[in-house]
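K.L.:
Predicted structure and sequence below. I'll ask about it afterward.
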Amino acid sequence: MGITLDEIKTRLRAFAEKEAAGASPLYEHLASQAAEDDDIAGLLSEARDGDARGTLLMAAAHRLVQADPIHPLSRYYPSVGGFDGVDSDTWPLFRSFLLERADKARALISSRFTQTNEVRRAALLYPAVAQAAKEAGGKVALLEVGCSAGLLLGLDTFSYRYQCDGGEQLSAGPAKAAVGLHCALDLAPGAVAPKVPKKLTITAKAGLDRSPVDLSDEDELAWLEACVWADQLDRIRLLRSAAAAQCKSRPSMITGDAVDDLVSAADTLPADVPLVVLTSHVLTYLEDRRGDFVAELGKLAADRPLWWVSEEAYSAALEYVLPGRDDLAFTGSGAQAVLGLVRWENGVAQARALARTAPHGQRMTWLPA
């Protein structure tokens, strides 16, 4: 049984209120209006595998604006040169634009998944991967599940600057890098700033995704850009820089299911190297299979040293191995996630919540050990 229109509208409303609010005035406005419009919300009924989410509707619209950048709607889309803020014409133009292209919108929605490659999240993940590598003895292999184009697999090649309270800066990664990331770093009461090394030694990399993005395909790259929010130009710029850098050294990309194909994907990486499995805003989409994913990680850990670095909603990931931490759940708008590090010892998951994280990598609050 497919998702109902009421469920779609509820999801659009939640996207506007919990994700776009305070981050994207354009998407907050469009999603909140779409949540009250049967015709526009109904376009998402074509989505595959229950992927009827506000991000997919916004991405499909963004892709169509990319293809018709002289349409009046484009003046609200900074990604194609627009510079107008939301006004009384924004929604009517958006609505008529999409309905005039309803067949094209449905074709995108029915054939595409939301492919999120938020490059700035690498700044959140780097300290956790570095900690895993330290505990593993220095060298690790990296498997990203839900990798999209695999851009986060380049995290060892990026440079980082963490701006701490009081003006102190922590730097990490190579001094000369094609991609440089900045992240605000707060300390919760009792927390000590993480140690971030200049170098990570990742000996092998692979990405697993149900529909990996081929960056050599211009249409695939355009869709990846369309999944970035249209009024957040820095995110698009970083995406392009990371994509260009990755084309010089492409990781192995595996098409498969996050649960069913996890073990076989891990088997493509050297068995004698400790493994770090990476997930970032992926488990939300697994819904009732999240427990199965964690169970598969446990099976992997029985055969080789394994660490799981997750940057996910607490209820979608860390709660399965670190229950009872209601303080880590979402609070209000801004859709906070939690950076987690899990290792298995004698079949038992040892889980730590390292930091609270902002959704697009712009800030994190380090937690006490």
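P.N.:
All right, it came through fine.
K.L.:
C-alpha from now on. contacts and neighbour counts both.
P.N.:
Will do.
K.L.:
ok, which stretches of this protein are helices?
P.N.:
Along the chain, the stretches classed as helices by DSSP state H are 5-14, 25-34, 38-42, 54-67, 90-100, 102-111, 122-136, 218-226, 233-246, 262-266, 290-301.
K.L.:
right, and those helices - which one's nearest L341?
P.N.:
Of all the helices of the chain, helix 122-136 sits nearest to L341, with 6.4 Å by CA to CA.
K.L.:
Pasting the second one now:
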Amino acid sequence: MPLDRDAFEQQATWCRQLGSQFTAAVLDALVATLDASTATGRKVIDWPGAAGPLKDVVPLRLSGALHAMVLSGQSPQLAALYPPNPMPAQAQLTEAISATVKNCDAQICAFLQFAPQTNEVARASLLMAGLSVIAADTNLPLALYEIGASGGLNLNLDRFSHQLGSARLGDPASALRLTPRWQGSAPTLPPTIIARGGCDLNPIDVTAPAQATRLLSYIWPDQPDRLSRTRAAIDVAQRHPPELTAADAANWVESLCAAPPDTGQTRVLMHSIAWQYMPDTVQTRITQAMEEAGKSATQNSPLAWLAFELNAQGQAQLTLRLWPFHSAIRVLADANPHVQQVTWHGVELDI
């Protein structure tokens, strides 16, 4: 079976569009060098599922693995070419990647079992805006439940500072300041968060240095602002460790929905760029559990589903369902996956 070149080329195109020329060059180098002579090459060539950017994202698993070899000091040859060093010649990068795959074959191959867990902190601003809408609609404090939580960095989103156009939410004194380019109005009600927790198949304990490095490795190395934001969010999480559970998302959500809700608060299921990594059966079970629980939601114990995910056309949208107020899906905003640019709707749109 040949290498799925289309998966790498499509992901490289997306990387260029999202401002990471270096990661695109890494993916081009991998296409040129991966073969069956290494365990890593064989694993990628024989990948059993869809390797592309809308499903298993194998190219980003690999680029994350290489970045981890740089951050952990296991590949000095490759580190000499990574940012903040100048952009290397493609042939030089290809040679260094080929050598690193051979020298760190076991470590890279093992890294591939995990889907990328970027915990993109910039998405917290969009989620915070969504929580403001929920708080305004329900007039209740919120209990947050995040699936695909990774290291749980965004469970601390109210401890960040968010400048959303002319509106400001979160902690104005926070060292972590998020300022996406915002088009349209913005919600202004600060949500009160009284409980928070998350689940992931492989939650990352950012209080452990090696796991914090793994989380950083999924960030594209030529985007220093993203690395800086994540390091700042890790600092917050080390002071306010999120409660994370290693669990299948469907099992976790079904347990959440089966438990009697507390009155006087809104349960909020939230996730961001995680849905695509979940099998169809998991997606179906979560949807069924939420819709069934929504039938018994009341104005004193509402249920919300806030998601920032890619639609069928690959466009990222913030959507909300809120039982019993409006169970239909509302599109609150469009944004790029890294939330540099937001178009806020805050009204019901067809999707």
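P.N.:
Nice, thanks for sending it over. Quick caveat: nothing in here was measured; it's all calculated off a predicted structure.
K.L.:
Any chance you could compute the TM-score here?
P.N.:
With the length set by TM-score structural alignment, normalised by the length of structure 2, the two chains reach a TM-score of 0.85; 331 aligned residues with a CA RMSD of 2.5 Å.
K.L.:
picking up where we left off before, got the helices of structure 1 as a markdown table, with distance to L151 of structure 1 and mean neighbour count columns?
P.N.:
Shown next, in a markdown table, are the helices of structure 1 (distance: least, CA to CA, whole Å; neighbours: other CA atoms under 10 Å):
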| stretch | distance to L151 of structure 1 | mean neighbour count |
| --- | --- | --- |
| helix 5-14 | 27 | 20 |
| helix 25-34 | 24 | 22 |
| helix 38-42 | 31 | 18 |
| helix 54-67 | 19 | 22 |
| helix 90-100 | 30 | 16 |
| helix 102-111 | 22 | 17 |
| helix 122-136 | 9 | 22 |
| helix 218-226 | 11 | 19 |
| helix 233-246 | 6 | 18 |
| helix 262-266 | 17 | 18 |
| helix 290-301 | 22 | 18 |
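K.L.:
now the ones you listed in a markdown table, with distance to K199 of structure 1?
P.N.:
As requested, those are arranged in a markdown table below (distance: least, CA to CA, whole Å):
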| stretch | distance to K199 of structure 1 |
| --- | --- |
| helix 5-14 | 40 |
| helix 25-34 | 38 |
| helix 38-42 | 47 |
| helix 54-67 | 34 |
| helix 90-100 | 46 |
| helix 102-111 | 40 |
| helix 122-136 | 9 |
| helix 218-226 | 29 |
| helix 233-246 | 18 |
| helix 262-266 | 23 |
| helix 290-301 | 25 |
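K.L.:
For H182 of structure 1, which of these is the nearest?
P.N.:
H182 of structure 1 sits nearest to helix 122-136 of all those, at 7.3 Å, using CA to CA.
K.L.:
What's the average distance for that closest one when superposed on structure 2?
P.N.:
Compared with structure 2 after fitting, helix 122-136 of structure 1 has a mean deviation of 1.1 Å; criterion: mean CA distance after the TM-score superposition for structure 1.
K.L.:
other SSEs contacting that helix?
P.N.:
strand 180-187, strand 306-312, strand 337-345 (3 or more CA pairs under 8 Å, 6 or more residues apart in numbering; DSSP states H and E).
K.L.:
That one aligns to what range in structure 2?
P.N.:
Under TM-score structural alignment, the match for helix 122-136 of structure 1 in structure 2 covers residues 124-138.
K.L.:
coming back round to it: closest to G256 of structure 1 out of the helices and strands packed on helix 122-136 of structure 1?
P.N.:
Closest among those, using CA to CA: strand 306-312, at 18.9 Å.
K.L.:
The closest one vs structure 2, average offset?
P.N.:
Mean for strand 306-312 of structure 1 is 0.7 Å (mean CA distance after the TM-score superposition for structure 1).
K.L.:
now the angle from that strand to helix 122-136?
P.N.:
Between the axes of strand 306-312 of structure 1 and helix 122-136, defined by axes from the mean of the first three to the mean of the last three CA atoms, to 10 degrees, the angle is 160 degrees.
K.L.:
Nearest to R48 of structure 1, out of the helices of structure 1?
P.N.:
Using CA to CA, the helices of structure 1 put helix 102-111 closest to R48 of structure 1, at 5.7 Å.
K.L.:
what's the angle from that closest one to helix 54-67?
P.N.:
Using the same axes, to 10 degrees: helix 102-111 of structure 1 against helix 54-67 is 130 degrees.
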